[in-house]
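Asker: Provided below are the primary sequence and the corresponding predicted coordinates.
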Amino acid sequence: MKNGEAIYFIRKNKGYSQKYVAGDTMTQGAYSKFEKLNSEIRHSALMNILNKLEVSPDEFMYIKQGYEHSIKDKMLNKLFTLTYNNTEVLQQPLSEAEIYLEENDDILIKDLCLVCKSLIVLSQTKDIVAARVSLYKVWQRLSQRDLLFINDIYFVNFILYLFPLETALEIKKFVYRSIDKYKNFRNIERLKVNMAINMTLLLIKEDRYIEALIEVEEAIALCKRFSDYKRLAVCYLRKGICLNNLKVTKGDQWISKGKNILIAIDELKILNELEDEVNRFNKIL
């Protein structure tokens, strides 16, 4: 649908008159022409109309596209909602992105391709040095900014665990400053869950279990706040690893709790990946 057509659809379904929606923004005649002929109007006028219709710009775009996300948004969502590194799942947004780029010049989707390729390399080879090659191209561009925007934050958050620990700790501070700017926007603090989880793994790899425990406790609190059970399970397993390596006897209880959550919500692929993680890092059994 075009803008005018979509606005007409929303207005009619809400039962509002043209006069009411047009308000002080434009004459009723100009508004009627906009709806019927899809004529162009100022962006500020469109925003005023959406406000009168009680519809956000995001919801408007979703309705306008036939109650679907755009192709670009679908690709980004597939990547950003990936809970654990999975070659098969990563291949789909990568293939879609490569097709999309044949007809569109899009920096963000180019970054998506680089990130997917890096994560596939890591999944297939376990070679983190090789996986970083493409990621540095993404980070080189983003690091030039004084402030990260929403998609930037998602990208950095998604690849944080591939950086060396001290670099990742500095990147985390940078990202948190940007997240704080968006603190009242779309539950953006959910991203702090992934960030804390990623930092936990990096710290575990360096045997810095007390610091890892602090990170994972922060993540657990956020997971409970947002009812994010998949990530809560990851947190519990990593908490158990930390406690066991610190020679605290309750570690295995937390590992069992994490596994049980994943079994209960039928996330067996994630469970298999995490069991491998437990075998590698759970040194004190």
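Answerer: Perfect, I can see it now. Residues are numbered from 1 along each chain as shown.

Asker: from now on I want contacts and neighbour counts done on CA atoms only, so please keep to that.
Answerer: OK.

Asker: can you give me the helices for the stretch 51-200 of the chain?
Answerer: Taking DSSP state H, counting those that start in this stretch, the helices of the stretch 51-200 of the chain run over residues 57-64, 71-80, 87-101, 107-125, 128-142, 150-159, 165-181, 191-205.

Asker: quick one: contacts of the second one?
Answerer: It refers to helix 71-80. 90, 93, 96-97, 109, 112, 116, 154-155, 158 (Cα atoms under 8 Å, 6 or more residues apart in numbering).

Asker: over to the fourth one?
Answerer: Outside of helix 107-125, the residues that reach it under the criterion Cα under 8 Å, 6+ apart are 72, 76, 79, 85-87, 90-91, 93-94, 97-98, 101, 127-128, 130-135, 138, 159.

Asker: how about a cut-off of 7 Å?
Answerer: Outside helix 107-125, the residues that touch it by Cα atoms under 7 Å, 6 or more residues apart in numbering are 85-87, 90, 94, 97, 128, 131-132, 134-135, 138.

Asker: quick revisit: which one (most neighbours) among the contacts of helix 71-80?
Answerer: residue 116 (27 neighbours; other Cα atoms under 10 Å).

Asker: quick check: the gap between that residue and residue 80.
Answerer: Look at residue 116 and residue 80: by Cα to Cα, to the nearest Å, they are 11 Å apart.

Asker: ok, residue 176 next?
Answerer: With Cα to Cα as the criterion, residue 176 and residue 80 are 18 Å apart.

Asker: more crowded one of the two?
Answerer: residue 176 (18 against 15).

Asker: nearest residue to that one in space, please, no chain neighbours.
Answerer: Nearest non-adjacent residue to residue 176, counting by Cα to Cα, 6 or more residues apart in numbering: residue 192, 7.7 Å away.

Asker: neighbours around that neighbour, how many?
Answerer: Residue 192 has 19 nearby residues by other Cα under 10 Å.

Asker: please identify the deepest-packed of the helices of the stretch 51-200 of the chain.
Answerer: Of all the helices of the stretch 51-200 of the chain, helix 191-205 carries the top mean neighbour count, a mean of 22, counting by mean count of other Cα atoms under 10 Å.

Asker: now what about that one, what contacts it?
Answerer: 157, 160-161, 165, 209, 211-212, 215-216, 218-219, 222-223, 235.

Asker: take this one as well and set it beside the first:
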Amino acid sequence: MQNFGETVRSIRTNRGIKQNELYNGILSKSYAIQFEKGLHDVSFYLLIQVLNRFPMEVDEFLYIHRGYQGSETAWFYDSLAIIGNDIDLEPLKKFKKEYLTRYSNSEHHKGRLLQIDFRIEQLTYYSSTGKIIGDTIEPQVQEEIQNLLRKIQAWTIEDFRFFSNVIDLVDIFDMTQYFKLLLKDINQYKNFESAKGVICILLINAINKFIFSDKREEAKELLRALNEFTKGIDQMFYRNYYFFFDAVVNKLDGDESGVQKAKNAITIFKDLGYEHHADMAKAILTEILTM
């Protein structure tokens, strides 16, 4: 992979910007020349100043720098979301092998492989019973996941993703305590577009678990947060989950109109081609109606 300076030079020349226009007041002429040749680095602070001259966000710059490819993190979670929601174990097993081959030297193997293994066990159980999770998860997998969660001190988007993907293994008491601390951190990401999808998925998974753990007030609190995170047009998919769970909670509170509203949300998932989500929502509603 080329140096940051070489990437900046490529962007600069493609945009027809002269060196002195881009670097004036930021880098000397000689340093800028060496930087663009990949012979010198600059601090992150100076790189931001350079990118502001284009203007360009850091996310876009890194995307270009990687050859118009997403990061390891983006590739892993995007792939897991697609493959993991298909009730077919073989693609998931192939994905595990591809991850180990593609990112053989990754520093994140432990947590990410645990998520894949957990999803494989989830789907194995779901395929045979029609239920989302049971007591079939290997104790070692459970313990390793819980240990990783306990070690988290300051939560980041990566931690939100991990928590969301393994939430079914978290004790309901521990989960309640986690969210008492997490909601403040979550709210700080309201204006960070790259985090919204991650947080919406976490909230959706947690709302579902709280509902079936008879923690309706906790579910309502997270629903309020989900409502705030899904008002933008880019969050329409998650917005439909908000309407679904809001309808489910209303039904549990005695509002029978919630049943039809939940069915409407299921239809929307189906019409948009999200068959797995439609099936999952239908299974949730069916279970609610038997409570």
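Answerer: Done, it's in. Being a predicted model, the structure only gives us computed values, none of them experimental.

Asker: TM between them?
Answerer: For this chain pair, the superposition-based TM-score is 0.82 by TM-score structural alignment, normalised by the length of the first structure; 281 aligned residues with a Cα RMSD of 3.0 Å.

Asker: still on that earlier bit, and the helices of the stretch 51-200 of the first structure: which comes nearest residue 249 of the first structure?
Answerer: Nearest to residue 249 of the first structure among the helices of the stretch 51-200 of the first structure is helix 191-205 (17.6 Å), distances taken as Cα to Cα.

Asker: any idea of the angle the closest one forms with helix 150-159?
Answerer: 30 degrees (axes from the mean of the first three to the mean of the last three Cα atoms, to 10 degrees).

Asker: which residue in the second structure aligns with residue 195 of the first structure?
Answerer: Under the alignment by TM-score structural alignment, residue 195 of the first structure pairs with residue 202 in the second structure.

Asker: residue in the first structure matching residue 153 of the second structure?
Answerer: Using TM-score structural alignment, residue 153 of the second structure lines up with residue 146 in the first structure.

Asker: just give me the neighbour total for its match.
Answerer: 8.

Asker: same check on residue 19 of the first structure?
Answerer: Using other Cα under 10 Å, the number of residues around residue 19 of the first structure comes to 14.

Asker: try residue 219 of the second structure
Answerer: 24.

Asker: can you find the partner of it in the first structure?
Answerer: Using TM-score structural alignment, the partner of residue 219 of the second structure in the first structure is residue 212.

Asker: okay, and its match sits in which element?
Answerer: Using DSSP states H and E, residue 212 of the first structure sits within helix 209-226.

Asker: for the match of residue 219 of the second structure, what are its contacts?
Answerer: Per Cα under 7 Å, 6+ apart, neighbours of residue 212 of the first structure: 200, 203-204.

Asker: spatially central residue for the first structure, please.
Answerer: residue 80 (3.8 Å; Cα atoms, centre = their mean).

Asker: skipping its backbone neighbours, what lies nearest residue 131 of the first structure in space?
Answerer: In space, residue 131 of the first structure is closest to residue 118, 4.5 Å off (Cα to Cα, 6+ apart).

Asker: want to try JSON lines for the contacts of helix 107-125 of the first structure, with distance to residue 248 of the first structure as columns?
Answerer: Shown next, in JSON lines, are those (distance: Cα to Cα, whole Å):
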{"residue": "85", "distance to residue 248 of the first structure": "29"}
{"residue": "86", "distance to residue 248 of the first structure": "32"}
{"residue": "87", "distance to residue 248 of the first structure": "35"}
{"residue": "90", "distance to residue 248 of the first structure": "37"}
{"residue": "94", "distance to residue 248 of the first structure": "43"}
{"residue": "97", "distance to residue 248 of the first structure": "46"}
{"residue": "128", "distance to residue 248 of the first structure": "30"}
{"residue": "131", "distance to residue 248 of the first structure": "34"}
{"residue": "132", "distance to residue 248 of the first structure": "35"}
{"residue": "134", "distance to residue 248 of the first structure": "39"}
{"residue": "135", "distance to residue 248 of the first structure": "37"}
{"residue": "138", "distance to residue 248 of the first structure": "40"}
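
Asker: if we can go back for a sec, could you see which of the contacts of residue 212 of the first structure carry over to the second structure?
Answerer: By both residues aligned by TM-score structural alignment, their matches' Cα atoms under 7 Å, the contacts of residue 212 of the first structure still in contact after alignment to the second structure are 200, 203-204.

Asker: ok, so of those, who is nearest residue 248 of the first structure?
Answerer: Distance to residue 248 of the first structure across those (Cα to Cα) is lowest for residue 204, with 15.3 Å.

Asker: what about the closest one, distance to residue 79 of the first structure?
Answerer: 25 Å.

Asker: skipping adjacent residues, who's closest to residue 7 of the second structure in space?
Answerer: residue 65 (5.8 Å).

Asker: which position in the first structure aligns with that neighbour?
Answerer: Matched to the first structure by TM-score structural alignment, residue 65 of the second structure sits across from residue 64.

Asker: its match and residue 7 touch, don't they?
Answerer: No: checked against Cα atoms under 7 Å, the pair residue 64 of the first structure and residue 7 is beyond contact range at 8.5 Å.

Asker: average distance between the helix holding residue 212 of the first structure and the second structure?
Answerer: Superposing on the second structure and averaging over aligned pairs (mean Cα distance after the TM-score superposition for the first structure), helix 209-226 of the first structure comes out at 3.9 Å.

Asker: name the residues of that helix that are buried.
Answerer: The neighbour-count check on helix 209-226 of the first structure (16 or more other Cα atoms under 10 Å) flags 209-210, 212-213, 215-220, 222-223 as buried.
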